[in-house]
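*Asks:* Below are the sequence and a predicted model for it; my questions follow.
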Amino acid sequence: MATRSKGALVSIGNSPSDDRPSVEDDRPSVESAEDDRPSVGRALQQARIDAGLTVDEVSSRTRVRIPIVHAMEQDDFTRCGGDVYARGHIRTLARAIGLDPAGLVEQYDAEHGGRPEPTPAAPLFEAERIRPEPRRPNWTAAMVAAIVAVVGFVGFTVFSGDGKGSGKAVAGDATEPAKPSSSPHQNKPSDPKPSDSAIAAAPHDKVTVKLTAEDGSSWISAKDHNGRLLHEGVLKRGASKTFTDKKRIDLVLGNAGAIQLFVNGKEIDDRGEKGQVQRLSYTKGDPEAG
């Protein structure tokens, strides 16, 4: 019986060398290394623990609120208020606990869609340049207009006779010293008693009253027969006032004894004492106190 010789079995297909493990299979890939690294929040938390710091201490150093620090360590960056603030908080916390902020920010951008493109500055600049400037109010013109209005109102009041002191006073102002009058019916203040010719020269169809502050200043008031105010104020020492009316003149003397009083060209001696307030009324003809 014939016998078969056993031959060596030869593998057809792959060579033995193909069955050996490749050297490149033993090298860890770059992507697997990146996948094995901790997240941004986990890296911040681990670095803080390694530095021996609490969340409160990190918050005090960085001024980032405690709830935001807790959320960031849990990879919750929504409480930061946006990607820009999140990157800023990551840099701040990384510096406080001894990490490289650039690597963590780069990792954050990779995990959140990349860093946004910066906004071009040229269009914004053009918009600001062509924006019209608001007109400022012209305060100088407003002040000039207000002054003109006040002056016009005062002038209108004085010339219309509505203001005080716009009566029928024919003598000088109260601040001016008494001067000799050129009118035929007025006497000189320095004459103690008018002459008979001066009394006769006073008009008979009107009442004329002349006041001179001879011994001191006095507050005086004068009204006509209709009650209209002719003058009101202080008559200083040496000054005079003269008033005329067709029917009657009513006087109020605050310091009656200091006033030299002439009515229709005749001096009135009985006018009161110094410091005494007197109310007097005079009509046409011979002076008689009302």
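*Replies:* Sure, I can see it.

*Asks:* contacts, neighbours, all on C-alpha from now
*Replies:* OK.

*Asks:* top helix in this protein by residue count?
*Replies:* Using DSSP state H to assign secondary structure, the helix with the most residues in the chain is helix 139-160.

*Asks:* isn't there a strand covering residue 232?
*Replies:* Yes: if the criterion is DSSP: H, G, I helix; E, B strand; the rest coil, then residue 232 is within a strand.

*Asks:* That one and residue 253, how far apart?
*Replies:* Computed with Cα to Cα, to the nearest Å, the distance linking residue 232 and residue 253 is 10 Å.

*Asks:* Return every residue with contacts to both of these two.
*Replies:* Listed as contacting both residue 232 and residue 253 by Cα atoms under 8 Å, 6 or more residues apart in numbering are 219-221.

*Asks:* could these be laid out in a markdown table, adding neighbour count, secondary structure and distance to residue 241?
*Replies:* Shown next, in a markdown table, are the shared contacts of residue 232 and residue 253 (neighbours: other Cα atoms under 10 Å; DSSP: H, G, I helix; E, B strand; the rest coil; distance: Cα to Cα, whole Å):
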| residue | neighbour count | secondary structure | distance to residue 241 |
| --- | --- | --- | --- |
| 219 | 17 | strand | 12 |
| 220 | 22 | strand | 10 |
| 221 | 19 | strand | 11 |
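
*Asks:* packing partners for the helix or strand hosting residue 41?
*Replies:* Using DSSP states H and E, residue 41 falls within helix 40-50. Helix 40-50 makes packing contacts with helix 66-73, helix 83-97, helix 101-111 when contacts are defined by 3 or more Cα pairs under 8 Å, 6 or more residues apart in numbering; DSSP states H and E.

*Asks:* hold the first one in mind and look at this next one:
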Amino acid sequence: MDKEDKNQKSVNIGQLLRKARVDAGMSIDDVQKKTKIQKRYLEAIEEDNFAALPGDFYVRAFVKQFADAVGLNGSEFIQKYDQDLPGGENVNSIDNESREGQNYTGNQPEPAQSQQSSQRTARHDPSSPEPNHSGWNMRKLVPIVGIVIIVVIIIGVIWVGAGKLAHHNSNSASSTTSVSVSSDSSSSKASSSSKQKAAEDKAKAKSKNTKATGTQITKGSNENEYNVKTNEKETKVNLKGTTKSWSAVSVNGSQVWQGTLNPNQTHEVTIPANSKDFNVNLGNATATDITINGQKANLEKPANNGSAQVRNVTFKLTK
């Protein structure tokens, strides 16, 4: 398919989404409020200007959310027009090579057009030497064998140590001819007192930690809703990316920050006092940590096979 045909197909995606939005009686602002995606990204999608979006992954994520918001089935829409989205042909090429027996994972970044042509020629050249799979498998097997040996050694050490301990306890028991009832009672009381003291110390430490932070995070009605009980005047939300990830924060329905975090990069957003709730829109939830007033928010996995990456999480604030 030539470039002109490909561009024509890409135009159809924006036209289809725009038509569905108009048919649904929605404006771009309505879609932005529903999806929490920036208005300029939504306008770029309708204009098929996918280069304005953060990357190929976000193209598909945003198009799916756009389609769902205007009444279409986002998953079916993406599946139907996948080849017309950036990276679609590269995915198809990888599938074809997999059926031909090539060992290609599809995780490599998309190369330049000239590099793709040279790589296709190299892959289909009959004179090219076959990869040495046996040597690769042997290199892969060596660390596995080493791990197995280490595990066996550890188990052996534990076994020998347990045997010596059992033998020592047996000798100690045989050397003791009698034990008084009062000694047993004292030992039992001491053990009970020790356990009780440990439990009290643990409870005090937990209470002290709660008072120090003044913030508790609990799950709400579903896995995308959480309650935040805090005594702080202002709520500070810290976002940290473990890998490159896009995030946006909205307060009472209005977006106050959005951006892409690099690995180990953090960004702090201060939620104004007397705010009722705030929303965190995550482009890659599994690669983003959320901390509220020093307390980490542990997000539960979505139910019914929902997306664990693209998530829209609401935090309701209470005193």
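*Replies:* Arrived safely. The structure presented is a predicted model; accordingly, all values stated were derived computationally and were not measured.

*Asks:* And the TM-score between them?
*Replies:* Here the superposed chains carry a TM-score of 0.29, computed using TM-score structural alignment, normalised by the length of the first structure; 132 aligned residues with a Cα RMSD of 5.4 Å.

*Asks:* Now render the helices and strands packed on helix 40-50 of the first structure as CSV, adding distance to residue 248 of the first structure.
*Replies:* Below are these laid out as CSV (distance: least, Cα to Cα, whole Å):
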stretch, distance to residue 248 of the first structure
helix 66-73, 93
helix 83-97, 91
helix 101-111, 102
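
*Asks:* Can you say which of those helices is nearest to residue 35 of the first structure?
*Replies:* Judged by Cα to Cα, the one of those that comes nearest to residue 35 of the first structure is helix 101-111, at 11.2 Å.

*Asks:* Following element in sequence after that closest one, please.
*Replies:* Heading C-terminal from helix 101-111 of the first structure, the first helix or strand you meet, by DSSP H and E, is helix 121-130.

*Asks:* which residues make contact with that following helix from outside it?
*Replies:* When contacts are defined by Cα under 8 Å, 6+ apart, helix 121-130 of the first structure is touched by no residue outside itself.

*Asks:* how far away is residue 56 of the second structure from residue 93 of the second structure?
*Replies:* 16 Å.

*Asks:* Equivalent analysis for residue 4 of the second structure, please.
*Replies:* Here the criterion is Cα to Cα. By it, residue 4 of the second structure lies 20 Å from residue 93 of the second structure.

*Asks:* okay, those two: which has more neighbours?
*Replies:* For residue 4 of the second structure against residue 93, the residue with the higher neighbour count under other Cα atoms under 10 Å is residue 93, and the figures read 12 against 9.

*Asks:* host element of that one?
*Replies:* helix 88-99.

*Asks:* Return the set of buried residues in that helix.
*Replies:* Within helix 88-99 of the second structure, the residues that qualify as buried by neighbour count (16 or more other Cα atoms under 10 Å) are 94, 97.

*Asks:* the inter-axis angle of the helix or strand just after it versus helix 88-99?
*Replies:* Stepping forward along the backbone from helix 88-99 of the second structure, the first helix or strand reached (DSSP H and E) is helix 113-124. Between the axis of helix 113-124 of the second structure and that of helix 88-99 there is an angle of 10 degrees, by axes from the mean of the first three to the mean of the last three Cα atoms, to 10 degrees.

*Asks:* Run through the helices of the stretch 201-319 of the second structure in chain order.
*Replies:* Along the stretch 201-319 of the second structure, no segments are classed as helices by DSSP state H, counting those that start in this stretch.

*Asks:* mind listing the strands for it?
*Replies:* 215-219, 225-230, 235-241, 245-251, 254-261, 266-271, 277-282, 288-292, 295-296, 311-318 (DSSP state E, counting those that start in this stretch).

*Asks:* Those: which one's closest to residue 208 of the second structure?
*Replies:* The nearest among the strands of the stretch 201-319 of the second structure, by Cα to Cα, is strand 215-219 at 11.9 Å.

*Asks:* So which elements touch that closest one?
*Replies:* Packing contacts for strand 215-219 of the second structure, counted by 3+ Cα pairs under 8 Å, 6+ apart, involve strand 225-230, strand 295-296.

*Asks:* Export these to CSV and append columns for distance to residue 89 of the second structure.
*Replies:* Conversion of those to CSV gives the following (distance: least, Cα to Cα, whole Å):
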stretch, distance to residue 89 of the second structure
strand 225-230, 38
strand 295-296, 40
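
*Asks:* out of those, deepest packed?
*Replies:* strand 225-230 (a mean of 19; mean count of other Cα atoms under 10 Å).

*Asks:* more neighbours, residue 232 and residue 253 of the first structure?
*Replies:* Neighbour count, other Cα under 10 Å: between residue 232 of the first structure and residue 253, residue 253 has more, with 24 against 17.

*Asks:* biggest helix in the second structure by residues?
*Replies:* When the second structure is scanned for its longest helix (criterion: DSSP H), the result is helix 133-175.
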